[in-house]
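**Q** Below: sequence and its predicted model.
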Amino acid sequence: MLLENKYAIVTGATRGIGRQIALTLAKNGADLIVTGTNDKLLQQLAEEIQSLGQKCFVNIGNIADPAAAKALAVNVEKNFPQIDILVNNAGINMRKPTLDMLDDEWQKIIDVNLNGTFYTCKAILPYMVKQEHGVIVNVSSSTAKTPHRNATPAYGASKAGINYLTQHLALEMAKYNIRVNAVCPGPIETDMSKQWTTEYRKKLLERIPLKKLGQPADVANMVLFLASDMAVFITGESININGGIYMN
């Protein structure tokens, strides 16, 4: 129970990696607020977390809207005595080459992935500053570090922005005993990967040194580690979780 008596927020928790992160934190003793735009899926997740003996509250909202972040802060104040952990997982992707991409498509991805992470951090950090402790884990991507033909340029740019934001906040907030790190998943088996062709999957596996796709649990376990006291001397890092397909 690495997170016993801890209070956490996970954004974008409706499915895939975000859902697994929320469950992993709950299994390790954390009470949660889970956020997203699909009320039905969030309620199902909340019930599963509550069945584990942990409290779980649902917060509906689009993090691209600054008002949603402020509403989340109100939810925290209403239901939790403090906030120990914030996991910024919410994000979107699109698969379009640069010249086919519309201006509003670029803006939407930047708004959700980068601006949404910033808005949420800005809304929750005052609580962490006041209590003089806290952990933020941002879910980035290996695409932030090296280009990927199967991702739109806005996605890589937004995730690279998250990596810089992670470092900046880690530096700025260290004096308040607040740690800020990021995880950078590579090929992970999610609903999106089920859309891949057999040929694409085969070629991808050939490029991965460990010869397998990652699982949502692989990302969730790293988030758990960074959120726990096992990582008290780690801040400002963007950690790859990709089977070795990109190393730095």
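**A** Arrived safely, thanks for sending. This structure is a prediction, so every number in the text was calculated from the model and none was measured.
**Q** For the rest of this, base every contact and every neighbour count on C-alpha atoms.
**A** Will do.
**Q** helix, strand or coil for residue 54?
**A** At residue 54 the chain is in coil, as set by DSSP: H, G, I helix; E, B strand; the rest coil.
**Q** biggest helix in this structure, by residue count?
**A** Taking DSSP state H as the criterion, the chain has its longest helix at helix 153-173.
**Q** elements contacting the longest strand belonging to the chain?
**A** If you go by DSSP state E, the chain has its longest strand at strand 178-185. For strand 178-185, the packing partners by 3 or more CA pairs under 8 Å, 6 or more residues apart in numbering; DSSP states H and E come out as strand 134-139, helix 153-173, helix 216-227, strand 238-241.
**Q** Throw those into CSV and include distance to residue 2 and mean neighbour count, thanks.
**A** Converted to CSV, those look like this (distance: least, CA to CA, whole Å; neighbours: other CA atoms under 10 Å):
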stretch, distance to residue 2, mean neighbour count
strand 134-139, 14, 26
helix 153-173, 22, 21
helix 216-227, 8, 20
strand 238-241, 20, 22
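**Q** what's the closest of these to residue 14?
**A** For these, the distance to residue 14 is smallest for helix 216-227, at 12.9 Å, taking CA to CA.
**Q** now that closest one and strand 134-139, what's the angle there?
**A** If you take axes from the mean of the first three to the mean of the last three CA atoms, to 10 degrees, helix 216-227 sits at 150 degrees to strand 134-139.
**Q** hmm, who's touching helix 216-227?
**A** The contact list for helix 216-227 (CA atoms under 8 Å, 6 or more residues apart in numbering) reads 16-17, 20-21, 24-25, 85, 135-137, 181, 183, 185, 188-190, 231-232, 234, 241.
**Q** Below is an additional structure, to be compared with the one above:
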Amino acid sequence: MAMTHSWSDEFALNLFNMKNKVVVITGGNGTLGAAYARTFCLHGAHVIITARNNTTLDEVCASLSDTPGTCEAFCSDVTDRTSIANLVKEVDRKYGHIDVLINNAGMAFRAPAEDMPEEKFEHIMSVNVTGTLIPCQEFGKYFMKQGKGKIVNTSSVRGFCGHPDGYTAYAASKAAIDNLTKQMSTEWAIKGAKEGFTININAIAPTLIKSPLTQEICEDPERIAPFLARLPMGRVAETKDMVGLVMMLSSSASDFINGQIVYVDGGCTAG
């Protein structure tokens, strides 16, 4: 069977090859961040996890000593441009290239819509939205000079549809991330076509994920019921449900995927 001129068996065999790739994960000390780090390390990548808490970062790194890859901790604040610029410089100094940025840092605060405190709303928007914008900008400029790079943002089904249980601030922040992802991908695709670089920027949008942070919801029959009612597969997500998509969007398999919000939601947004 004839293939296009750009086809090669080597490309097909290495679609998901992450060996020696340099992957930076913000919020790398959380449940998802640690799972991403272990997955990439198991595939031989050099992983840099970053957050404001050095103790928990070191714990994650120590837990990955049995993998083929490497993991290094770096304290930074995603809402501080100087901090993120220093992160880019340090990773480049050590490895000479950066392949992937995973914007995993974020937070939530729930309160009834009519009672959502302005200061809490602004704080959520700062961490989730500005804390995605600044890393995208700083790593994006680096990727432009390097010629290529991949960015995976973290959205949520809450950016698409509302839900009970006080998600006003969180939902607004994730909707902003959706459109930030689309806008940046469009601008940089057009600019890159002219200037000779390629940046793929996409977002994953999970439903409720079982973790220590969501334990109070998952174990409360009354609070979990509205979630399950909107999940055709009849269960909330597990950490393992997220890692495959993140790996794909970070690899050569996603070279023509750009500006997409990919729902990992058990069918929640399908009907």
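**A** Noted; the coordinates are in hand. If you're wondering where the values come from, they're calculated on a predicted model, not measured in any experiment.
**Q** Give me the TM-score for this pair.
**A** After superposition, the two chains reach a TM-score (TM-score structural alignment, normalised by the length of the first structure) of 0.94; 248 aligned residues with a CA RMSD of 1.6 Å.
**Q** Let me have the helices and strands packed on strand 178-185 of the first structure in TSV, extended by distance to residue 44 of the first structure.
**A** Formatted as TSV, these follow (distance: least, CA to CA, whole Å):
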stretch	distance to residue 44 of the first structure
strand 134-139	23
helix 153-173	29
helix 216-227	18
strand 238-241	28
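**Q** that older thread, what range does the longest strand of the first structure cover in the second structure?
**A** Matched against the second structure by TM-score structural alignment, strand 178-185 of the first structure falls on residues 199-206.
**Q** residue contacts, the most centrally placed residue in the first structure?
**A** Among the residues of the first structure, the one closest to the centroid is residue 89, at 2.1 Å (CA atoms, centre = their mean). Each residue near residue 89 of the first structure by CA under 8 Å, 6+ apart is listed here: 10-13, 17-18, 138-140.
**Q** just the helices in the stretch 51-200 of the second structure please.
**A** 54-63, 81-95, 118-125, 131-146, 168-195 (DSSP state H, counting those that start in this stretch).
**Q** Could you export those helices as CSV, including distance to residue 110 of the second structure?
**A** Output for those, formatted as CSV (distance: least, CA to CA, whole Å):
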stretch, distance to residue 110 of the second structure
helix 54-63, 25
helix 81-95, 27
helix 118-125, 9
helix 131-146, 19
helix 168-195, 7
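**Q** Out of those helices, which is closest to residue 21 of the second structure?
**A** With CA to CA, the closest approach to residue 21 of the second structure among the helices of the stretch 51-200 of the second structure belongs to helix 81-95: 9.6 Å.
**Q** what range in the first structure does that closest one sit on?
**A** Going by TM-score structural alignment, helix 81-95 of the second structure sits over residues 66-80 in the first structure.
**Q** buried set for the matching stretch?
**A** 66, 68-70, 72-73, 76, 80 (16 or more other CA atoms under 10 Å).
**Q** Residue in the first structure paired with residue 269 of the second structure?
**A** For residue 269 of the second structure, the residue aligned by TM-score structural alignment is residue 246.
**Q** Now do the contacts for the residue lying closest to that match once chain neighbours are set aside.
**A** Nearest residue to residue 246 of the first structure in three dimensions, chain neighbours excluded: residue 142, at 7.2 Å (CA to CA, 6 or more residues apart in numbering). With contact set as CA under 8 Å, 6+ apart, residue 142 of the first structure has these partners: 184-186, 240-242, 246.
**Q** Also residue 8 of the first structure?
**A** 25, 30-33, 83-87.
**Q** what do you get if the cut-off is 10 Å, keeping everything else the same?
**A** Residues in contact with residue 8 of the first structure, defined by CA atoms under 10 Å, 6 or more residues apart in numbering, are 22, 25-26, 30-34, 56, 76, 80, 82-87, 134-136, 227.
**Q** SS state for it?
**A** Under three-state DSSP, residue 8 of the first structure comes out as strand.
**Q** Residue in the second structure paired with it?
**A** Under TM-score structural alignment, residue 8 of the first structure pairs with residue 23 in the second structure.
**Q** Flag every buried residue along the strand or helix carrying residue 206 of the first structure.
**A** Element membership of residue 206 of the first structure [criterion: DSSP states H and E] is helix 198-207. Within helix 198-207 of the first structure, the residues scored as buried using 16+ other CA under 10 Å are 201, 205.
**Q** How far away from the center of its chain is it?
**A** 26 Å (CA atoms, centre = their mean, to the nearest Å).
**Q** Check the gap between residue 237 of the first structure and residue 108 of the first structure for me.
**A** With distances taken as CA to CA, to the nearest Å, residue 237 of the first structure is found 26 Å from residue 108 of the first structure.
**Q** Look at the two and report which has more neighbours.
**A** residue 237 (19 against 16; other CA atoms under 10 Å).
**Q** And the more buried one? What does it align with in the second structure?
**A** Counting by TM-score structural alignment, the partner of residue 237 of the first structure is residue 260.
**Q** which residues touch that match?
**A** Applying CA under 10 Å, 6+ apart to residue 260 of the second structure gives the contacts 152, 178-179, 181-182, 185, 200-205.
**Q** try it again with 8 Å
**A** Applying CA under 8 Å, 6+ apart, the residues near residue 260 of the second structure are 181-182, 201-203.
**Q** Check residue 98 of the second structure too.
**A** Residue 98 of the second structure makes contacts with 21-24, 91-92, 143, 149, as judged by CA under 8 Å, 6+ apart.
**Q** Same check on residue 97 of the first structure?
**A** Residue 97 of the first structure neighbours (CA under 8 Å, 6+ apart): 149, 151-153.
**Q** Pull the contacting residues for residue 182 of the second structure.
**A** 202, 259-260.
**Q** Kindly provide the distance from the nearest residue to residue 16 of the second structure once chain neighbours are set aside to residue 117 of the second structure.
**A** Computed as CA to CA, 6+ apart, the closest residue to residue 16 of the second structure that is not its neighbour in sequence is residue 251, at 5.3 Å. Distance, residue 251 of the second structure to residue 117 of the second structure, by CA to CA: 40 Å.
**Q** Those two: who's more crowded?
**A** Neighbour tally, residue 251 of the second structure and residue 117, criterion other CA under 10 Å: the higher count belongs to residue 251, 20 against 14.
**Q** State the distance from whichever residue in the first structure pairs up with the more buried one to residue 1 of the first structure.
**A** Taking TM-score structural alignment, residue 251 of the second structure has residue 228 as its aligned residue in the first structure. Distance of residue 228 of the first structure to residue 1 of the first structure, computed by CA to CA: 10 Å.
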